[in-house]
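Engineer: Just need the structure, nothing else, for what follows:
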Amino acid sequence: MKKREEELVVARNRKARHDYHLEDTWEAGLVLMGTEVKALRAGRASLVDGFADLEDGEVWLHQVHIPQYAQGTWTNHTVRRKRKLLLHRTEISRIERRLAEPGLTLVPLSLYFSGGRAKVEIALARGKKTWDKRHALAERQATREVEQAFSRRLKGHRD
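Structural biologist: All right, here's what the predicted structure looks like:
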């Protein structure tokens, strides 16, 4: 698709997929300052500690690290400021209803440019327990071993 080819991923939160069960995802626009956009275009950002929260009917992104732009002057931005997310009213009300359930949170999954605009993919997530994480790792390793054994068989090697 042409739309996917235009996307330029700046940062991914791989730890979120490991630490949470992801239920629903949304794409949201970001309200940014000029130096933040330039720093993102340079490919520098971190979503590791980030989370989203609802305040007064608006969704805000907290603790996302966008470093200062090197050529920025006194107009440079604060590194970990809270940033407003742009979503439709129906999406915000749906998120608000779901966040009322215990144990759910909003986490950013990826930060990217789509059609020249900065977007963030956020997900409604429920935290995993330690045994869930171990079970997922064991399951992934077992499927990897099965695939390796299958490819060895196809190549004609013995076990």
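Engineer: From here on, just use CA atoms for contacts and neighbour counts.
Structural biologist: OK.
Engineer: Please list the outside residues in contact with stretch 73-81.
Structural biologist: Met33, Thr35, Glu36, His62, Gln63, Val64, His65, Ile66, Pro67, Gln68, Tyr69 (Cα atoms under 8 Å, 6 or more residues apart in numbering).
Engineer: to compare against the first, here's another:
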Amino acid sequence: MPKGQGKAIAQNRKANHDFFIEETYEAGIVLQGTEIKSIRAGRVNLKDSFARVDRGEAFLHNLHISPYEQGNRYNHDPVRTRKLLLHRKEIDKLIGETQQQGYSLIPLKIYIKNGVAKVLIGLGRGKKKYDKREDLKRKQAKRDMDRALKDNNR
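Structural biologist: Next up is the predicted model:
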């Protein structure tokens, strides 16, 4: 975890399986009403979410934040599009990089930093099926080696 990052509330575990993450960016999220309370309670899902740059602004799509139980009429739409807060230079760089074929912006994790909700966005290039199989083989081989070393040390 990079320096200064808070405890991860939600992680997108599938992202590293489906993408080669080349760069990461920390972004703030524009939230409404009771959304921060739901995030602090851990009621957030990154599974099918993605980020996109439209008209010079970054947006997070399909991020599911469950409605807050005590929120009554002040609750929000769970999967609404939320604006991301990034520096202009970062947005300009992302515009250029996402124009390339095969690159996407994927939210990797949500965490609270200094009382503010942040999302870690990764610039990822999609993996092909053979890349995924190769990664699984590598992980299994590492697991087997670690297990063998552990057994030898007993």
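Engineer: on that earlier part again, give me the subset of the contacts of stretch 73-81 of the first structure lying in strands.
Structural biologist: Residues of the contacts of stretch 73-81 of the first structure located in strands (DSSP state E): His62.
Engineer: okay if I get the contacts of stretch 73-81 of the first structure as CSV plus neighbour count?
Structural biologist: Converted to CSV, the contacts of stretch 73-81 of the first structure look like this (neighbours: other Cα atoms under 10 Å):
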residue, neighbour count
Met33, 13
Thr35, 21
Glu36, 22
His62, 19
Gln63, 17
Val64, 20
His65, 18
Ile66, 21
Pro67, 18
Gln68, 20
Tyr69, 20
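Engineer: Nearest to Arg126 of the first structure among the contacts of stretch 73-81 of the first structure?
Structural biologist: Closest approach to Arg126 of the first structure among those (Cα to Cα): His62, at 18.0 Å.
Engineer: Please look at that closest one and Ala52 and confirm they touch.
Structural biologist: Yes - at 5.9 Å, His62 of the first structure counts as touching Ala52 under the criterion of Cα atoms under 8 Å.
Engineer: just to revisit the earlier point, adding distance to Ile95 of the first structure as columns, could you present the contacts of stretch 73-81 of the first structure in TSV?
Structural biologist: Putting these into TSV (distance: Cα to Cα, whole Å) gives the following:
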residue	distance to Ile95 of the first structure
Met33	26
Thr35	30
Glu36	26
His62	16
Gln63	20
Val64	20
His65	24
Ile66	25
Pro67	29
Gln68	31
Tyr69	33
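Engineer: Quickly check the contacts of stretch 73-81 of the first structure for the two that are furthest apart.
Structural biologist: Among those, His62 and Tyr69 lie farthest apart (Cα to Cα), at 19.2 Å.
Engineer: Which stretches in the second structure count as helices?
Structural biologist: Ranges of helices in the second structure, per DSSP state H, are 14-18, 35-40, 88-98, 129-152.
Engineer: Indicate which one of those helices is closest to Gln5 of the second structure.
Structural biologist: Comparing those by their distance to Gln5 of the second structure (Cα to Cα), the top pick is helix 35-40, with 15.0 Å.
Engineer: corresponding residues in the first structure for the closest one?
Structural biologist: Per TM-score structural alignment, the counterpart of helix 35-40 of the second structure in the first structure is residues 36-41.
Engineer: average offset between that stretch and the second structure?
Structural biologist: In this overlay with the second structure, the average offset of stretch 36-41 of the first structure from its partner residues is 0.7 Å by mean Cα distance after the TM-score superposition for the first structure.
Engineer: for stretch 135-149 of the first structure, same thing?
Structural biologist: Compared with the second structure after fitting, stretch 135-149 of the first structure deviates on average by 0.8 Å (mean Cα distance after the TM-score superposition for the first structure).
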